[in-house]
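1. structure, please.
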Amino acid sequence: MDQIATALVWLDYAAVAVFGATGALAAARRQHDIVTFGFFAAVTGVGGGTLRDLLLGAPVFWIAKPGYLAACLAAALAVWIVGPGPGRAKVLLWLDAVGLSAYCIVGAAKASALGAPPLTAVVMGVLTACLGGVIRDVLAHEPSVLLRREIYVTCAMLGAGLFVILQTFGVAGLPAGLAGAALAFGVRAGAILWDWSLPGFPGRRSD
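-> Model prediction:
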């Protein structure tokens, strides 16, 4: 059990750092200064987890553990040092996919540990994984992930859902989390590589 808890903590830090890097990359695309890099990274990295904790009535995770903010700022500094280069948009997509896959499991696991029902745990996993990206896109004046036809939120829902189902059937936390993260990443990778999307509502738009 201690090993599972330790793995989740490291996964949490890694996901926050990765999401922080996507925030910094979004700032880089707009050629912002270093302070804005840090702000984008912090808001993107901890945004989803903050709302999750508030909704669950839990202490906000980064208040007592500022190491999470430090991870975001370190990611922003790394992006700043690396500087401009080709393929930044593609790097952003893949880093975001990794963060999404990890964070949907972290959010669902924390909600389950706090006694949330299975469906609530899945919703908290989706919220944890997706809200940071939504905030990042709004700040960067990019089209929100929620308004794109490509599969995004569905990936987090599938990953968190598989994790919660496996836990319900007695599968240990670590293998359940790895399975859920792998499913989320696999579906997101398919959406990136082959433009997978869900069907839209049929019919014509009204003027």
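2. rest of the way, CA atoms for contacts and neighbours
-> Fine.
3. and the contacts of the host helix or strand of residue 53?
-> Using DSSP states H and E, residue 53 sits within helix 34-56. Residues external to helix 34-56 that are found in contact with it (C-alpha atoms under 8 Å, 6 or more residues apart in numbering): 15-28, 59-62, 68-69, 72-73, 75-77, 80, 107, 111, 114, 124, 127-133, 135-136, 139.
4. compare with the first, here's sequence two:
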Amino acid sequence: MNAELTFLFIIEVIGTIAFAISGIRMAAAKHFDWFGAYTVGLVTAIGGGTLRDILLGIPVFWMQTWWYLAVTGLSLFIVIAFKKILVKTQILFIFDTIGLGLFVVIGIQKTIAADYPFWVAVIMGVITGALGGVIRDILVNNEPLLFQKDIYATACFAGGIVYWIMSLTGASQLAQGLACAAVVILIRILAVRFSWSLPVLNQNE
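-> Next up is the predicted model:
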């Protein structure tokens, strides 16, 4: 396995754990049982990638190996074992943000590997990163972040543009992925820290 494939595998594992923990932790806050929390965590981790693969016409990634189910189980154990630490909202935000950044990279790289143009790759990066969180929020009866004025999908899009710019410079796929994830994570953190938001569409104005 070369360096780039190793990098893709590592970020997929980390991203899956991060998103699964964010989903499980949110389900726990709503007093779901273990099975319900596991289900929410799994859907959070695989939801965006599932739609991506269906749209791209390629085999759905989690149906090719069992380890996505196992990693979600590990995430459930982590939440149970460290629940006193994970009750902090900031921790949930960190896991969600890390998963968001890493999944955007995965979505872009898999789309490019399927020989689609880069504008499609950026869209698939946004879908891979953001859709799992949307499904998670719906399952726990929260208004999805994607539909609020919060900077969420916009951060994914910005990361995708950075990936594209890096590709034009001839940078390695590893460097492109790192830059993309870093931008998504940084924008999310800064948006929350400084209360950045998109304009609200108000029909009464």
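5. list only buried entries from the contacts of helix 34-56 of structure 1.
-> Buried subset of these (neighbour count, 16 or more other C-alpha atoms under 10 Å): 15-28, 60, 68-69, 72-73, 75-77, 80, 107, 111, 124, 127-133, 135-136, 139.
6. contacts for the helix or strand just after the helix holding residue 53 of structure 1 next, please.
-> With elements assigned by DSSP H and E, the helix or strand that comes after helix 34-56 of structure 1 is helix 61-64. Helix 61-64 of structure 1 is contacted from outside by 46, 49-50, 53, 68-69, using C-alpha under 8 Å, 6+ apart.
7. do stretch 199-207 of structure 1 as well
-> For stretch 199-207 of structure 1, contacts defined as C-alpha under 8 Å, 6+ apart pick out residue 149.
8. how about a cut-off of 10 Å?
-> 149-150 (C-alpha atoms under 10 Å, 6 or more residues apart in numbering).
9. you'd agree residue 190 of structure 2 is in a strand?
-> No: assigned with DSSP: H, G, I helix; E, B strand; the rest coil, residue 190 of structure 2 falls outside any strand and is helix.
10. where along structure 2 do the helices fall?
-> Remark: helices assigned in structure 2 by DSSP state H are 3-29, 34-56, 67-81, 83-86, 89-113, 118-139, 153-168, 173-193.
11. could you dump those into a markdown table and include distance to residue 202 of structure 2?
-> Shown next, in a markdown table, are these (distance: least, C-alpha to C-alpha, whole Å):
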| stretch | distance to residue 202 of structure 2 |
| --- | --- |
| helix 3-29 | 30 |
| helix 34-56 | 29 |
| helix 67-81 | 39 |
| helix 83-86 | 36 |
| helix 89-113 | 28 |
| helix 118-139 | 22 |
| helix 153-168 | 19 |
| helix 173-193 | 21 |
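12. residue 145 of structure 2 is nearest to which of those?
-> Among the helices of structure 2, the nearest to residue 145 of structure 2 by C-alpha to C-alpha is helix 118-139 (6.9 Å).
13. other SSEs contacting that closest one?
-> Contacts defined by 3 or more C-alpha pairs under 10 Å, 6 or more residues apart in numbering; DSSP states H and E place helix 118-139 of structure 2 against helix 3-29, helix 34-56, helix 89-113, helix 153-168.
14. buried stuff in stretch 115-125 of structure 1?
-> Neighbour counts using 16+ other C-alpha under 10 Å place 116, 118, 121-125 of stretch 115-125 of structure 1 among the buried residues.
15. and if you look at stretch 162-178 of structure 2?
-> 162-164, 166, 173-174, 176-178.
16. contacts only, for residue 188 of structure 1.
-> Counting by C-alpha under 10 Å, 6+ apart, residue 188 of structure 1 makes contact with 93-94, 96-98, 100-101, 150-156, 182, 194-196.
17. show me just the buried residues among these.
-> By neighbour count, with 16+ other C-alpha under 10 Å, the contacts of residue 188 of structure 1 hold 94, 96-98, 100-101, 150-156, 182, 196 as buried.
18. can you name the two of the residues you listed that sit furthest apart?
-> Farthest-apart pair in those is 150 and 182; separation 18.5 Å (C-alpha to C-alpha).
19. and stretch 43-57 of structure 2, how far out from the chain middle?
-> 11 Å (C-alpha atoms, centre = their mean, to the nearest Å).
20. err, stretch 112-131 of structure 2, not the other one
-> How far stretch 112-131 of structure 2 lies from its chain's middle: 13 Å, per C-alpha atoms, centre = their mean.
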